[in-house]
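Engineer: Sequence first, predicted model second:
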Amino acid sequence: MKEYIKYIVLFLSVVTLLSCEQERLDPELTTAEGGGTLTTYTAYTINSTDPAGSNVYGRIVFYKTSIDQTLVQVSLYNTVPGLMHPVLILDGAIGDETSTMITLDNVSGDSGELATSKFYVISDTSFYDAITSMDSHVNIYLSTTDATIVASGNLGINAEPIESN
């Protein structure tokens, strides 16, 4: 009887192993309708202030999502490896350092991109539509311990977007 049960278990194990598909499945690359595409955006230039010859420059892009959030992407060149460069959006034009509107994530000096995520999310649903009428600018600082401004760019009423859709 023991041997009979042993053969049944062996038979079921073999059938189970042979019935499992060993074929790799192709990844599903499509998204739900309307998902995965950001088509509404406004981009501005960030220019070097070059206080010490760093020549940090790049752009800031604001994207509008399908649920009216604003995604912010900052891309910089000539950042300092090993440092984190704080990014702030301030009221007024460049030189009018009045008050901080939004503190974005830090840009990694190793990649020139936002350190935590590719996009910083602004959940205020009216933010994107107000960008072109905002009296503001963006500052990029040397590091979290050195408040030297290495790059800046006017936004809203203080500058024409370099690209928008």
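Structural biologist: All right, it came through fine.
Engineer: Could you use CA atoms for every contact and neighbour count after this?
Structural biologist: OK.
Engineer: which element is Leu18 on?
Structural biologist: Element membership of Leu18, judged by DSSP states H and E, is helix 2-19.
Engineer: Tell me which other helices or strands whatever helix or strand comes next after that helix touches.
Structural biologist: Per DSSP H and E, helix 2-19 leads on to strand 40-48 as the next helix or strand towards the C-terminus. With contacts taken as 3 or more C-alpha pairs under 8 Å, 6 or more residues apart in numbering; DSSP states H and E, strand 40-48 sits against strand 57-64, strand 149-156, strand 163-164.
Engineer: Looks to me like Leu76 is in a strand.
Structural biologist: Yes. Counting by DSSP: H, G, I helix; E, B strand; the rest coil, Leu76 is located in a strand.
Engineer: Distance to Thr98 and mean neighbour count added to the helices and strands packed on strand 40-48, as TSV?
Structural biologist: Formatted as TSV, the helices and strands packed on strand 40-48 follow (distance: least, C-alpha to C-alpha, whole Å; neighbours: other C-alpha atoms under 10 Å):
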stretch	distance to Thr98	mean neighbour count
strand 57-64	20	20
strand 149-156	14	24
strand 163-164	27	12
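Engineer: And here is the other one:
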Amino acid sequence: MNKFKYLVLTALVVLLASCDDSLENRIDITAPENAQQLFTVVPQSADQVTYKLIEADVQGIQGIITIRDAGIMGVESFMKLENTIPGIMHPVHIHEGLFGNNGDRVITLNPIDGDTGIGRTFFDKKDDGTSTDYYDLTENHEYYVGPHYSMDDMSTIIAAGNIGLNNPPIPCGPCDGKVTALSFIYEGTESARITVEQKRGGIVFDRVVSPQEQFSIDGTDRKGTLSTEIYMSIDGAQVAKIHTSCSIPIGIGYAVSDFIIVAGESRNGGPLCDLDESDIPEPCNTCDGKVTSLSLVYNGSQTVDVKVEQQRGGEIFNQSVDPGDVIQLIGQDNQQTLSSKVYIMVDGRRVEEIHTSCSQPIGPGAIFGDFEVIAGSSRNGGVLCGMP
């Protein structure tokens, strides 16, 4: 399998093994924020499809189910519903035929957690013990899924959708609105304890994984997204940082250290597409010729109304943002640059001023109150490097 190496504007975390594999005692030595990370794009041959689930007996509950060929793990089913009922586990089964025809139950899936709206299952057999695979579920037969309200109320279907032979899947799209879920394959040569920790929001995965085993992580904030960055550790040593804010391309085939992304979703873009050469950002540089774009993550503790105005050129952003949301600022003058300064207002009060003329250092890692730059570009320098 060919591997194409590229430079991406993300920091490479230096590997150091820890004598104690506990999280509390691990040794993390991080490269400077303006370092560039060497990563590879490894094309993936595994198939996957995503289907829409529409509301059924309970108004407002809808979402998706992704069926994926998970290699030695069999088939992966990933379900994510909006507006599920907190405190309730919603049972899920795959049935024969089309929804509404009362088809026989074929496969019992793990329930959907009403607190998160997420349910994930790896399987290679039907309930009767016969083998199944990705192609049986998606190309050879018709099936449907209808999550139930609860074990005590199996007659109420909260959402439903057909999968398989005659149901068109949802097309993939570029990352938009932050990543909600990622699946990785571990390419290491020995079993190891893998830990995935968010920049904000804590640990989302922590267990021993075997070579070629696949594992998955899901967003934990109130919008179901991951933090803007995640940190990958092997046996207690941090080995990589991955941007999950959508400020840098991310998709299937993204490979770093001993991990390859084999599936994923973003909040507004749906299933992530395969990466190719055109998705890879150019090498970073210092700001030159005024800023053309900035991505800011809001790190405050509560929802606020944010307005961003240019010194010249007027308002360029005005909406409510939640903690962890990413604000995109795009230059709109005849050279597609921002004004020399932009002003951030929170709940009607000016709180920050950002120099976007390149007269002062600016790039990922620059902090302005509750706002942090996570990506950007300038007219002559292209992609902005991180702050020293």
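Structural biologist: Looks like it came in fine. Computed from a predicted structure; not experimentally measured.
Engineer: where does the TM-score land?
Structural biologist: Once superposed, chain against chain, the TM-score is 0.69 (TM-score structural alignment, normalised by the length of structure 1); 131 aligned residues with a C-alpha RMSD of 2.8 Å.
Engineer: The helices and strands packed on strand 40-48 of structure 1: which one's closest to Tyr44 of structure 1?
Structural biologist: strand 57-64 (5.4 Å; C-alpha to C-alpha).
Engineer: what's in contact with the closest one?
Structural biologist: 38-48, 70-78, 128, 151 (C-alpha atoms under 8 Å, 6 or more residues apart in numbering).
Engineer: out of those, which are buried?
Structural biologist: Among the contacts of strand 57-64 of structure 1, those scoring as buried are 41-48, 70-77, 128, 151 (criterion: 16 or more other C-alpha atoms under 10 Å).
Engineer: do you know how far Leu18 of structure 1 is from Leu25 of structure 1?
Structural biologist: 18 Å (C-alpha to C-alpha, to the nearest Å).
Engineer: So the two - more neighbours on which side?
Structural biologist: The neighbour comparison of Leu18 of structure 1 against Leu25 (other C-alpha atoms under 10 Å) goes to Leu18, with 10 against 7.
Engineer: so who does that one touch?
Structural biologist: Leu18 of structure 1 neighbours (C-alpha under 8 Å, 6+ apart): none.
Engineer: which residue in structure 2 lines up with Val61 of structure 1?
Structural biologist: Counting by TM-score structural alignment, Val61 of structure 1 lines up with Thr66 in structure 2.
Engineer: Now its match. Nearest residue, chain neighbours left out?
Structural biologist: Leaving aside its sequence neighbours, Thr66 of structure 2 sits nearest to Thr50 (C-alpha to C-alpha, 6 or more residues apart in numbering; 4.1 Å).
Engineer: separation between Glu197 of structure 2 and Leu53 of structure 2?
Structural biologist: From Glu197 of structure 2 to Leu53 of structure 2 the distance is 30 Å (C-alpha to C-alpha).
Engineer: Could you look up the SS state of Thr138 of structure 2?
Structural biologist: helix.
Engineer: wait, doesn't it sit right on Pro168?
Structural biologist: No. Counting by C-alpha atoms under 8 Å, Thr138 of structure 2 does not reach Pro168; the two are 10.0 Å apart.
Engineer: who has more neighbours, those two?
Structural biologist: Using other C-alpha under 10 Å, the more surrounded residue of Thr138 of structure 2 and Pro168 is Thr138, with 21 against 13.
Engineer: Please name the nearest non-neighbouring residue to Val297 of structure 2.
Structural biologist: Closest to Val297 of structure 2 by C-alpha to C-alpha, 6+ apart is Val326, at 4.3 Å.
Engineer: and that neighbour, how many neighbours does it have?
Structural biologist: Counted with other C-alpha under 10 Å, Val326 of structure 2 comes out at 23.
Engineer: And it? What does it align with in structure 1?
Structural biologist: So, by TM-score structural alignment, Val326 of structure 2 is left unmatched.
Engineer: Quick check: Val326 of structure 2 touching Phe317?
Structural biologist: No. Contact criterion C-alpha under 8 Å: Val326 of structure 2 and Phe317 do not qualify, at 11.6 Å.
Engineer: now the nearest residue to His137 of structure 1 once chain neighbours are set aside: how far from Thr145 of structure 1?
Structural biologist: Leaving aside its chain neighbours, His137 of structure 1 sits nearest to Asn154 (4.1 Å; criterion: C-alpha to C-alpha, 6+ apart). Remark: distance between Asn154 of structure 1 and Thr145 of structure 1 (C-alpha to C-alpha) = 24 Å.
Engineer: Ile46 of structure 1 contacts Leu155, correct?
Structural biologist: No. Ile46 of structure 1 is beyond contact range of Leu155, at 9.5 Å (criterion: C-alpha under 8 Å).
Engineer: Quick check: neighbours shared by these two?
Structural biologist: By C-alpha under 8 Å, 6+ apart, the residues touching both Ile46 of structure 1 and Leu155 are Val138.
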